[in-house]
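**Q** My questions concern the predicted model and sequence given below.
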Amino acid sequence: MTRRQTRQTAAGLLVVAVLVLLGASGRHDGGPATSRSAMPSAAAQPSPEPSAAPPSPSPTVAAPPSTAGGVAPGPGKGVAGSLTHTGTQAVALTFDDGPDPVNTPRILQVLREHHVKATFCMVGFRVRDHPELVRQIAADGHTLCNHSWQHLLNLAKREPGYIDWDLRHTNDMIHAAVGPDVPVRYFRAPGGNFTPELVAKAKSLGMESIYWDVDPQDWNHKPDANAQAHIARVVRDVQRHVRPGSIVLSHDNGQPDTIVVYQRLLPWLTQRFALEPLPCAT
């Protein structure tokens, strides 16, 4: 055998040895090193909550919307032109943040006993969780109001895409409960934190923005006051400030004392005012 033949034979043996080693050690062709059985299957991946809010495009809250674009305020006298009065001599009672599985049925019963209709400003995820209460509110003849999906006090500072989703999704949940033909004509921003842009967005979805002119702060349980003192204060504040055309702010979610407040207030109010649900005369 010549020297050249010897070198060729040795090179061939080296190639064979490398191939044998590669076959024993697994895949080395640039593909994934993890075997298919170790990868989670599509079925094993957690699915997103169907009614969860879409992720924000950025982890930070957007800056407050600018009014430089010339967005006109609403027709009312409240924040950013939101409505503070009914536009008639009637007084509108409004109940925020529900539906509450304990307190909403109780306030409905009190209203029913006094033949009073009110307006319920409802939070979207609670509507999703308690559609039967929304149906009862509508069946009793009360007005339905969108109070945003999850009561973000900085809702007006969120990205326009999120705001659009939030208001639409809340309306979708209300309509899923009561049907598409029951109108949602009103929107109340969490905390009353309206901006012209938020009022305009609600308007584009067919909703007037409502504020209030009587706020007895029934949510504000002062540390030095017991339940009876709190109830007496709320009753007194409403009686002192209510006028023809007032929109009164109250809360049914998580406020059992508010039930007692209206057990005491409704006889007094019905003797002095017409109590009607919105619509407002604009």
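**A** Good, I have the coordinates.
**Q** okay, CA-based contacts and neighbour counts for the rest of this
**A** Noted.
**Q** Helix or strand: which one has residue 89?
**A** In this assignment (DSSP states H and E), residue 89 forms part of neither any helix nor any strand.
**Q** looking at it, it is touching residue 242, isn't it?
**A** No. Counting by C-alpha atoms under 8 Å, residue 89 stays clear of residue 242, with 11.4 Å between them.
**Q** Just the strands from the protein, written as ranges.
**A** With DSSP state E as the definition, the chain shows strands at residue ranges 92-98, 119-122, 143-146, 186-187, 208-209, 247-251.
**Q** chain center to stretch 101-108: distance?
**A** Centroid separation for stretch 101-108 versus its chain: 20 Å, with C-alpha atoms, centre = their mean, to the nearest Å.
**Q** Give me the residues contacting that stretch.
**A** Stretch 101-108 has contacts (C-alpha atoms under 8 Å, 6 or more residues apart in numbering) with 98, 130, 133, 137, 252, 253, 254, 255, 256, 259, 262.
**Q** For the residue sitting nearest the centre point of the chain, give me its contacts.
**A** Nearest to the centroid of the C-alpha atoms of the chain, with distances taken as C-alpha atoms, centre = their mean, sits residue 149, at 1.3 Å. Residue 149 sits next to 123, 124, 125, 166, 167, 169, 170 when contact means C-alpha under 8 Å, 6+ apart.
**Q** Use this one as the comparison:
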Amino acid sequence: MRKLIALFGLLFMAAPLFAAGPSQVATLDRSVWPDPIDSPAAFDRASRAELLAFGRALSESEQLDDDALRDRLKLKSLDRGSVEHMRSVYWHRLAANYALAASHCTPAEPFCAAGSGESALREAAAHLSVAAEDRYGAWFQAAQRFHRNYLSELLRLAALFPKTSSEVQTYSPRELSGNELADREFLLTFDDGPTAANGNTDAMLAILRQQRVNATFFLLGERLQSRLQQTPEAQLAANYRGMCTGAHGWEHKSHSTWPEWQNSIELSIGLVRSQLPDSFVPLFRPPYGQREADSGKFFDDHVLRVTLWNIDSQDWNAKVDADHVKQRVMTLMLLWRHGVILFHDIHAKAQTAVPWLVDQTRTSGVHWIDCHAFPPTGR
């Protein structure tokens, strides 16, 4: 099998492991939030605030015409229908999440809007305002910038879809996005590994074990092949024991335009399954989230599930450091309240972010799910 893999390795030229990120990455210093997030009630309070702040940014974006939106997103053209569809999706998710976050609201609790349902949330979000001298004034000023930038990240992906596919939308219910999980449930995932022996992948695996959590690793075939030349199969399998391993393709290039995308998937899945059988899960994550719109039958025929994400750490992006990454992810956990978190084990930032996130959420009701339980039964 190694000879066959080596042959395909010669045929497939290496591609860059970096995508073109947003011009401004949304980051927020969590120290401006004046309360600890040390209980389910405290988590809900912070969640309500982020939900309303994102809703405010979403409401403001709806006032932009096409020219203004293109200018803001730095695009020459956009798919207006896709943008409108995703705005509708976000309002629906915000309303559902806000209902969960406000389930124990009292008149004295902050960020408890009057009424219920999407219409009431739209109204409350559009009129959200916090005085600078207020206890939450510093957070509000920072949150406005964060959510405007974060919404721009999302709307840019929506404006390009479906011409350029990404994680922003799924093509069918068979594709997994993170929205399948229950409230406060999160799955850690890592792309692009493994690194060379004693590198960032091994360090991340050790940290996960120290934290007593596990994760799904989406491995590149060519990187796994290289690692197997350094590390005996049994030892590498032991390194991943307790974790889950899926495939990320043979090399890191878009599977929406690559003529060899099917071979890439078959080879990478075959290598992960044969070399890491105890940790293998039948999941495939397309590089950049890009795949062909009509590829569903291929994945069904191969008993594979496309696995995307709904919380992007941006840890690969040179514009942010580990501190930015951890606080961005915490803010998005409060906003979306459940989901699949995207990290990259080839970079070191997650080694700082993950322990901090686990510690910050230890008493907040957050559950880091066992990767073997994803997707949930029946989803």
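**A** Yes, it's here. In this text, all values refer to a predicted model and were calculated from it rather than measured experimentally.
**Q** so where is stretch 188-196 of the first structure in the second structure?
**A** Applying TM-score structural alignment, one finds that stretch 188-196 of the first structure aligns to the residue range 285-293 of the second structure.
**Q** and the end-to-end length of that stretch?
**A** The straight-line separation of the ends of stretch 285-293 of the second structure (C-alpha to C-alpha, to the nearest Å) is 14 Å.
**Q** now do stretch 272-280 of the first structure
**A** 20 Å.
**Q** for the second structure, which helix is longest?
**A** Once the second structure is assigned using DSSP state H, the helix that runs over the most residues is helix 137-160.
**Q** what range in the first structure matches it?
**A** Residues of the first structure offer no counterpart to helix 137-160 of the second structure, counting by TM-score structural alignment.
**Q** got the buried residues for that helix?
**A** Using 16 or more other C-alpha atoms under 10 Å as the burial criterion, the residues of helix 137-160 of the second structure that qualify are 137-140, 142-144, 146-160.
**Q** Stretch 88-99 of the first structure now?
**A** Neighbour count says stretch 88-99 of the first structure has 88, 90, 91, 92, 93, 94, 95, 96, 97, 98, 99 buried, by 16+ other C-alpha under 10 Å.
**Q** Do a quick rundown of the helices in the stretch 51-200 of the second structure.
**A** Secondary structure of the stretch 51-200 of the second structure by DSSP state H, counting those that start in this stretch: the helices cover 66-73, 80-101, 118-126, 137-160, 200-211.
**Q** Taking helix 80-101 as reference, get the angle to the shortest one.
**A** Between helix 66-73 of the second structure and helix 80-101, the angle comes out at 70 degrees (axes from the mean of the first three to the mean of the last three C-alpha atoms, to 10 degrees).
**Q** Then the longest one?
**A** Computed by the same axes, to 10 degrees, the angle separating helix 137-160 of the second structure from helix 80-101 equals 140 degrees.
**Q** Going by contacts, tell me the helices and strands next to helix 137-160 of the second structure.
**A** If you count contacts as 3 or more C-alpha pairs under 8 Å, 6 or more residues apart in numbering; DSSP states H and E, helix 137-160 of the second structure packs onto helix 40-61, helix 66-73, helix 80-101.
**Q** now residue 118 of the first structure: how far from residue 148 of the first structure?
**A** 19 Å.
**Q** More neighbours: these two, which one.
**A** residue 148 (27 against 22; other C-alpha atoms under 10 Å).
**Q** what residue of the second structure takes the place of that one?
**A** Alignment of residue 148 of the first structure against the second structure is given by TM-score structural alignment, with residue 249 as its counterpart.
**Q** Can you list which of the contacts of residue 149 of the first structure carry over to the second structure?
**A** Shared with the second structure under both residues aligned by TM-score structural alignment, their matches' C-alpha atoms under 8 Å, the contacts from these are 123, 124, 125, 166, 167, 169, 170.
**Q** Look up the closest residue to the aligned residue in the second structure for the second one, ignoring the ones flanking it.
**A** So the one you mean is residue 124 of the first structure. In the second structure, the residue equivalent to residue 124 of the first structure is residue 221, according to TM-score structural alignment. The spatial neighbour of residue 221 of the second structure that comes closest, neighbours along the chain excluded (C-alpha to C-alpha, 6 or more residues apart in numbering), is residue 250 at 4.1 Å.
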